[in-house]
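**Q** what's the 3D shape of this:
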Amino acid sequence: MPSIRNVAAPYWAEFIGTLLLTLVGLGVTAQNLTNATTSKTEALNSSLAWGLAITLGIWTSEHVSGGHINPAVTLSRAIFSGFPATRVLGYLLAQTLGAFTGALLVWANFGAALGDLPNGKGLHPAALAFITTGDTWTGLVGEITASFIFVLAVFAITDNTSTAKSIAPLAVGLAFTATSLGVSSPLGLAVNPARDLGPRVFAALAYGFDVFAHGSFYFWVPLVGPLAGGAAGAFVYEWLVRRDAAYHALEEGAAH
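**A** Here you go, the predicted structure:
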């Protein structure tokens, strides 16, 4: 009979993996905000850093939990890949708490520098180290598009027949970097609901609850967009690519 530790292990892995993802990714965002010399390279170093952060998070958690570290991946796995529905809520909670804790550690490291940013009326500029924001329509289209590409790539890379499966954490990280450079930057998209919600809750506690009203209540965009785009990407791979690939593999094997 499994112990409590055995049962809890996948959730701890998702918590720690998402914590590392957020700690590294938001750390670079905080550096960009507080270091004027990075403005010209911000899009590149941010995209590379978030990709490497994802690689680190997956390497840490993959062998225990599958290395989802993203609610959009978890939900897509549950719908299309047979991931147990009974684990979904626990994974989402663990991911969000991990992202919140990652934001707390970033604040512990950069809080003083962020606090020195010029502050006028409205949202404290330091909050931008933790949340995503922008035009609602543009952001929603961007979140759906970027999440579609990213989750489709995740499904393709982690397929048992994929040649990239042996280096999946690195390949997934590179897929995110490519997606970020092509779609995300300079919009600052989340492509991960936990990455925005956990740090946004932390930012609300640290800098005020304006983070939820900011940008015409933009907070719902990085929640809904990645879930919708991720599910669409998973559908395209599972129903329009993978099934045909399996058929052609069988046909090729029969020919030989």
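**Q** For the rest of this, base every contact and every neighbour count on C-alpha atoms.
**A** Noted.
**Q** Quick one: neighbours of G102, just the number.
**A** The number of residues packed around G102, counting by other CA atoms under 10 Å, is 29.
**Q** Please generate a structure for the following sequence too, so the two can be compared:
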Amino acid sequence: MFTCIESPYGGADPKKLVDLEASRGISLPDDYRTFLLDCGGGSLIENTIDAIARDEGYFEIRTLHGIDPQNGVLFSDLDGMQDCYEGAVPDDLFVIGSDHGGNLFVMRLASPHTVFWWDHETGERAKLAAGFSDLLERVKPTPPDPPECDFTSWESLPADWQSEYRRSVCECAAMEGRSDVIEQWASLGRPFGESMHFAAMNGNLNVVDLLISLGEDINQPCSDGRTPLDWASFQEDRVSALRERGALLADEQTN
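**A** Presented below is the predicted three-dimensional model:
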């Protein structure tokens, strides 16, 4: 039994496997035939594989299709999958699985039976493994999501940490009102970016005051020309507090 496979199907009927090959005029690799006879299809318990032919990234295998699976779903059936993608997937490739986005895992029918990830919209390929057995040997657990920064201490923050919005530690600290982190950032001589804008928008006046004391302009425009007050203009209480500190809207500034 393939220990990395979680299969609800059980082994494929040998006759149905022979019929599949005969009806399509193909001969499947021995290791893949053994998998079908043993498991009949299923999902990988460890389902992530790095791309061989890419500089970065990995792929998750949602399912490996079977022969006449018990749930009767077309897109879990090997024969149905070949019909579905006929004319789209090149004739020398055989669909063996899918990911969560509807993209495919395909195997070259001729030796050396290379396995690829195949984009169902663009036809882009990425080489994953030299063959089916190699594919199973290369899978591993999906890497966990990186922990979110909790700003508990400066030491806990990697210097190049960025949020999902590609913001610096300093800008994220401004969102959180963490003046202590910003003081540490300033001691390293690094740019503040749009920290004043984020502090103003979130009403973190302690950070606004700190940035002013560090020489930042409360009316410095961001990349699209808006000032911190523009970012905070939807909150009346923040607007009044910022105006007390000399903040102006972009269209109020004189050239």
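**Q** For the two chains, what TM-score is obtained?
**A** Once the chains are laid over each other, their TM-score by TM-score structural alignment, normalised by the length of structure 2 reads 0.23; 95 aligned residues with a CA RMSD of 5.3 Å.
**Q** so where does L197 of structure 1 fall, helix or strand?
**A** helix 193-207 (DSSP states H and E).
**Q** That helix - contacts with which helices or strands?
**A** Packed against helix 193-207 of structure 1 by the contact rule (3 or more CA pairs under 8 Å, 6 or more residues apart in numbering; DSSP states H and E) you find helix 71-80, helix 85-115, helix 210-217, helix 221-235.
**Q** Quick check: which of those helices is buried the most?
**A** helix 221-235 (a mean of 25; mean count of other CA atoms under 10 Å).
**Q** Name the next helix or strand following that helix along the chain.
**A** Going down the chain from helix 221-235 of structure 1, the next helix or strand is helix 243-255, by DSSP H and E.
**Q** Out of the helices and strands packed on helix 193-207 of structure 1, the one nearest I4 of structure 1 is which?
**A** I4 of structure 1 lies closest, by CA to CA, to one member of those: helix 85-115, at 14.2 Å.
**Q** The closest one - contacts with which helices or strands?
**A** helix 4-34, helix 71-80, helix 193-207.
**Q** Tell me, how many residues neighbour the closest residue to L205 of structure 2 other than its chain neighbours?
**A** Nearest residue to L205 of structure 2, sequence neighbours excluded (CA to CA, 6 or more residues apart in numbering): A199, at 6.9 Å. Under the neighbour criterion other CA under 10 Å, A199 of structure 2 is assigned a count of 28.
**Q** for A199 of structure 2, what are its contacts?
**A** Contacts for A199 of structure 2 (CA atoms under 8 Å, 6 or more residues apart in numbering) come out as 174-177, 205, 207-208.
**Q** Quick check: L75 of structure 1 touching A232?
**A** No: using CA atoms under 8 Å, L75 of structure 1 is not in contact with A232; the gap is 11.2 Å.
**Q** Overlap in contacts, those two.
**A** Common neighbours of L75 of structure 1 and A232, counting by CA under 8 Å, 6+ apart, are absent.
**Q** C-terminal to the helix or strand containing E21 of structure 2, what's the next element?
**A** Using DSSP H and E, E21 of structure 2 sits within helix 14-24. Remark: after helix 14-24 of structure 2, the chain's next helix or strand is helix 30-38, criterion DSSP H and E.
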